[in-house]
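> Got a sequence here, can you build the structure:
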Amino acid sequence: MQHAAKNENGLGSVMMLPHRLRNDFPLAVITLISGMAVFVLGPFVIYRFATGAMVHGALNLLVVLAILGAMSYAWRTGNCRWPGVFLSIVSVASATATAMLPGAVGLHWFYAALMASYLLMGVGEASVLIIAAVTALVVHGGAFTSATQMWTFVVATALVSLFAFVFRWRADAQHRQLELLATLDPLTGCSNRRAMDRELLIAVNTNARTRAPFGLAMLDLDHFKAVNDRYGHEAGDQVLVDLAELLRSHSRQEDRLFRFGGEEFVLLLPGVDEASLFTVCDKLREVIAQSLSHAEQKVTLSIGAAALRAGEDWQSWLVRADKALYAAKEAGRNRVCVAPPSADGPSSSTR
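This is a model prediction of the structure:
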């Protein structure tokens, strides 16, 4: 039975490989470049040793082992930054060192190492690394047969670096924009559920390390369907936009607001414990009751809140807040219900 379970776990891990490559771009780049480097350098290792070029062969073998180690680390830990930096330094350093060896043709490999650096590192780090390597080659001088060849190499390297810099800078800008769009609700400008899942997990991990308190509030507009039915969906959308703006303007800078779906919102409250959770939420309820309206019709909301328990996962935390919200609706709406730390039913109060 244990052997079968291990086989199933191993098969599951293998099946997850394509998913990780599709959804983790840095890991995909590290894997692609590492695979290509090993595929290209592997035969050279054999050739160098077979022809007696022990120094060149040992250098190539060291590079292959370093590349495989960095790729393995990235896959095991999910941390791609330091493997990327390490691979870049190894690639550029090995190309530079090979170019300095007598009779070597390392300059031809330098451009491949240059491009790999801009794909694996930040543009600033890659630029510093390339400038340092080119400076070392120029000062050493052994890689060039003439001054003309040296300056041709310097100019060509500068141009290729410029093209790589622009490409990587543009790709990073587009990636940041896509990440932002993927975590924002287009109507209200609030963060969406994808961002909420990540932030709640961070809050749980922070609480586990530091015992810092966190409060969670689920907010739902009362009788929102009646607004849509009577005034139309455009009016309903405007009410949601106005609600989001009111919540943002009356929350602290460190609070995080998410649109959960429809007329439901979630507010993450760092530093708010169970003792102060009701007061914080009820102030928001009062602000909305006094300020939010459409066509002279007041719009109210109900709030269910829960303080994070020690050792609780974020899904259970969210479920408790949702149950408290349901209790607030059942108790007559326009009120705050706070889930107690025990398994008893949520407590409620209305101002």
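
> use CA for all of it now, contacts and neighbours both
Will do.

> now the helices for the stretch 101-250 of the chain?
Assigned by DSSP state H, counting those that start in this stretch, the stretch 101-250 of the chain shows helices spanning 107-120, 123-140, 147-182, 193-210, 224-231, 233-249.

> tell me which residues of the fourth one are tucked away?
Of the residues in helix 193-210, 193, 195-196, 199-200, 203-205, 207 count as buried by neighbour count, 16 or more other Cα atoms under 10 Å.

> Of all the helices of the stretch 101-250 of the chain, which one comes closest to residue 78?
Between residue 78 and the helices of the stretch 101-250 of the chain, the shortest gap by Cα to Cα is with helix 107-120, which sits at 14.5 Å.

> which strands and helices sit next to that closest one?
helix 25-50, helix 81-100, helix 123-140, helix 147-182 (3 or more Cα pairs under 8 Å, 6 or more residues apart in numbering; DSSP states H and E).

> With respect to residue 341, which of those lies nearest?
helix 147-182 (33.9 Å).

> for that closest one, packing partners?
Packing contacts for helix 147-182, counted by 3+ Cα pairs under 8 Å, 6+ apart, involve helix 107-120, helix 123-140.

> One more sequence to fold, the one below, so I can look at both together:
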Amino acid sequence: MLLKRSKEEVVLLLLCGLSIPSILPFGIVRLFQGNLILATVDLLIVLGMLCIMVFVWRTRRVRFAGIAVTVFYSLGMLAAVYVKGVSIVFWVYPTMIAAFFILRAKEALMINSVSLLCLLAILHDAMPLLDLSSVVVTLILINLFSYIFSDRTSLQHFELNQQAEKDFLTGVGNRRAFDRQLQSLCKQGEPQTDACLLILDLDHFKKINDQFGHTVGDQVLIQFCSLLRSRIRNADSFFRYGGEEFVVVAMGVDEFTAARFAEELRALVEKTELLRDYPVTVSIGVARKLAEEQGQAWFQRADAMLYAAKLSGRNAVRVAREDKA
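Coordinates of the predicted model:
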């Protein structure tokens, strides 16, 4: 079942799950020893972790749950130190480190900083100044190193995702990025989003490769993408679907507006000299997303319009009309 969960869910579920066998035995032992206050703190932490695990498992809302886990765990740690004193101050270290696995680096650092100030208020009369200073310095270093590691890891993860979702030649989104956006736009239960697919295919591109070579063909693709990126809006997305086939996701437009937009793109490509003394044109199929329509069906309707544009002689735009009946 965990294989079907996101990595954020898995991390949160595992951290909560591991905390339960780590704390529960201490709570049971203290309960039998008559240390009711500290046993209550331990058992409340265990109960809180169980509730959060159930919440994440049922709702898959990791953002709220992550903050709740960190705050709850930090409060439990501070309560335990307040009740028991210096003897369990070592529990502060894994608590603060765990925050960086659950939250974003800045959020974890902020919560841990507040916890550290509270810890100082609790221990300032309970420990010699030198010992307290050592604890504070080591906690500051742990938070600093954890922050740097978490921040750099998040940055590298973002950069790797960006690279993995970009076409290596043209720099536009690749098919993986397109599939992800298509899935997001067609997610069940989400409000209907006005959007149109424009599938573009460079006409007779194989002839360019055969006549001028693949290096020249690659330069045509690069210039074509640069040309279109200068025209599409910030709200729109542009992807290379494969070979000489591209997709534009136009947001917030109906099929009539998308048709005009597609015609502008077609005319722009036709009048721009992408290859010297050789005409380069594009055929475009357009389809608006229908209510409750799945991504594959939406794409197939736009692709059928592209096929119709090519059958009509190429260098044309064809639009899927909605059935008003």
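
> Now the TM-score, please.
Here the TM-score for the pair of chains, by TM-score structural alignment, normalised by the length of structure 2, is 0.93; 325 aligned residues with a Cα RMSD of 2.2 Å.

> just to revisit the earlier point, could you say which one of the helices of the stretch 101-250 of structure 1 comes nearest to residue 32 of structure 1?
Nearest of those (Cα to Cα): helix 107-120, 10.3 Å.

> whereabouts in structure 2 does the closest one align?
The aligned range for helix 107-120 of structure 1 in structure 2 is 89-102, by TM-score structural alignment.

> Check the burial of the residue nearest to residue 106 of structure 1 when sequence neighbours are not counted by counting its neighbours.
Nearest residue to residue 106 of structure 1, sequence neighbours excluded (Cα to Cα, 6 or more residues apart in numbering): residue 99, at 3.8 Å. Counted by other Cα atoms under 10 Å, the residues lying close to residue 99 of structure 1 total 22.

> next one: residue 150 of structure 1
18.

> ok, now residue 142 of structure 2?
Count around residue 142 of structure 2 with other Cα under 10 Å applied: 16.

> do residue 229 of structure 1 as well
11.

> What's it aligned with over in structure 2?
By TM-score structural alignment, residue 229 of structure 1 lines up with residue 210.

> what sits against the counterpart of residue 198 of structure 2 in structure 1?
Counting by TM-score structural alignment, residue 198 of structure 2 corresponds to residue 217 in structure 1. Contact analysis of residue 217 of structure 1 by Cα atoms under 8 Å, 6 or more residues apart in numbering lists 266-269, 281, 303-306, 321.

> ditto for residue 78 of structure 1
residue 27.

> So residue 326 of structure 1 is in contact with residue 304, correct?
Yes: between residue 326 of structure 1 and residue 304 there is a contact under Cα atoms under 8 Å: 7.3 Å.

> Counting neighbours around each, name which of the two comes out higher.
Neighbour totals were compared for residue 326 of structure 1 and residue 304, and residue 304 leads with 31 against 19 (other Cα under 10 Å).

> distance of the equivalent of residue 153 of structure 2 over in structure 1 from residue 343 of structure 1?
Aligning on TM-score structural alignment places residue 153 of structure 2 opposite residue 171 in structure 1. Distance, residue 171 of structure 1 to residue 343 of structure 1, by Cα to Cα, to the nearest Å: 49 Å.

> try residue 102 of structure 1
Residue 102 of structure 1 is 76 Å from residue 343 of structure 1, where distance means Cα to Cα.

> same thing with residue 297 of structure 1?
According to Cα to Cα, residue 297 of structure 1 stands 38 Å off from residue 343 of structure 1.
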